[in-house]
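# Provide a 3D model corresponding to the input given below.
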Amino acid sequence: MIETLNELDTRLFVWLNNKSAPWLDPVMIMVTERNTWLPFYALLIGWLVYRFRRQALGLLLVIAGSVGIADQVASSVLKPLTHRLRPCHTPTLDRLIHPVMECGGLYSFVSSHAATTFALATSLWLLLGRRYPAFGLTFLWAAVVSYSRIYVAAHYPLDVLAGTGVGILSALLIVGLYHRTTVGKKMVLLGR
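Presented below is the predicted three-dimensional model:
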């Protein structure tokens, strides 16, 4: 069963990875680079501080907590536990893939990019989505960043899918705990 799933995942990866174009390579490299998004994060932090003043610290801690947990589960627990090689480190795929940048770490399951971006998107949605529906667009951003990992040959589709699940679950956990606190209950009332 696992072998069949791995084979299907590899085939889907090769098909998706080969849907490339020379003009898209630099775009996907930019999308996949973490530093590209630093201005977005700075604007988000600035907006939260401006809009929520005192409550901003709680919101930022909740968001950072969900992103941090997602990253640690992906990088420090699942990758060392599974030892699944990245596609760009798999010799049998060398001639079949389109790598557009350096490969990075050795292991791929699960995608930390998918875990952290979906943790951020889910946290924002759960905390503020009712009042600010535009935060729903962060899921599109997270999906594009996650897809970029397949495009640059760093992850298989199941790595991305599992990373997405890790991110969503970590946000559900941390935001759920936050909503159970006094501060969180007040924030829920403010958010309506």
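
# contacts and neighbour counts: CA atoms only from here.
Will do.

# Relative to Val183, how far out is Leu189?
10 Å (C-alpha to C-alpha, to the nearest Å).

# Tell me which of the two has more neighbours.
Legend: neighbour count by other C-alpha atoms under 10 Å for Leu189 and Val183, higher for Val183 (13 against 8).

# Report the central residue of the chain.
Ala114 (2.5 Å; C-alpha atoms, centre = their mean).

# From what I see, it and Ile168 are in contact.
No: contact criterion C-alpha atoms under 8 Å: Ala114 and Ile168 do not qualify, at 9.7 Å.

# can you count the residues close to Trp23?
8.

# What residue, apart from its backbone neighbours, is nearest Pro133 spatially?
In this structure, Pro133 finds its nearest non-sequential neighbour in Trp125, 7.9 Å apart by C-alpha to C-alpha, 6 or more residues apart in numbering.

# Report the contact partners of the one you found.
Counting by C-alpha atoms under 8 Å, 6 or more residues apart in numbering, Trp125 touches 133, 135-136.

# And this one, please, so the two structures can be compared:
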Amino acid sequence: MDAAITHWINGFAGLSHLVDLFMIAITQIGVPLIVLGAVLQWWSRDNRRHLRHAAICAGLAFLLGLAINQGVLLFVHRLRPYDAGLTQLLIAKSADWSFPSDHATASMSVAMAFALQGLPRRALAFGALALLVCLSRIYVGTHYVTDVLGGASTGVIAAIVVRALYRENSKLDRFATGIL
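Have a look, this model is predicted:
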């Protein structure tokens, strides 16, 4: 079923040049845009300390999620769908294994961090872009659906761990959110 859904989504690649360009752009600049959006929260005027705390949580979740992925990659060696002849690749080949998707982890960790901080509008905006990033990874042929689901799960777990361990208004948080 994973291969069938992956093949179906990737089957739209090549049908519309504009959609292909859009999905390639999202897969290439989506995560940097999400990171930039999280960083820009630092200079928000409303609820400044809380937004700074959320931005720090997003950054920590981002890093923790990617670190977890590196651990998973030591044990799980899944071929990319284009290497298996399942998808048409629209971007350059990746040098690492397919599972889990780092793009999905990175984007979903930020979205979930903002959601867990009770910032629904920001979480919705980050979440929408994160879902586009996840979809683009399948569309361009570089990941299976379960690679993306696994990466998104890692991002969500990382955000939950950060939420549990890094407390708002702790001494460290007051110091960090007071910078600049």
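
# Identify the residue of the second structure aligned to the residue nearest to Pro133 of the first structure.
Under the alignment (TM-score structural alignment), Trp125 of the first structure maps onto Ala115 of the second structure.

# element containing that match, please.
Ala115 of the second structure belongs to helix 102-116 when elements are defined using DSSP states H and E.

# What are the buried residues along that helix?
Neighbour counts over helix 102-116 of the second structure (16 or more other C-alpha atoms under 10 Å) mark 102-116 as buried.

# what residues are up against the alignment partner in the first structure of Leu90 of the second structure?
Correspondence of Leu90 of the second structure to the first structure, assessed by TM-score structural alignment: Val100. Residues in contact with Val100 of the first structure (C-alpha under 8 Å, 6+ apart) are 25, 29, 152-153.

# what about Val100 of the first structure, which SS state?
Look at Val100 of the first structure: counting by DSSP: H, G, I helix; E, B strand; the rest coil, its state is coil.

# related to what we said a few turns ago, mean shift between the helix holding Ala115 of the second structure and the first structure?
In the superposition with the first structure, the average deviation recorded for helix 102-116 of the second structure is 0.6 Å (mean C-alpha distance after the TM-score superposition for the first structure).

# buried stuff in the helix or strand following that helix?
Using DSSP H and E, the helix or strand that follows helix 102-116 of the second structure towards the C-terminus is helix 120-139. For helix 120-139 of the second structure, the neighbour count (16+ other C-alpha under 10 Å) marks 122-123, 126-127, 129-139 as buried.

# Would you check how far apart the nearest residue to Gly59 of the second structure once chain neighbours are set aside and Leu63 of the second structure are?
Distance criterion C-alpha to C-alpha, 6+ apart; nearest residue to Gly59 of the second structure, sequence neighbours excluded, is Val110 at 7.1 Å. Val110 of the second structure sits 10 Å away from Leu63 of the second structure, taking C-alpha to C-alpha as the criterion.
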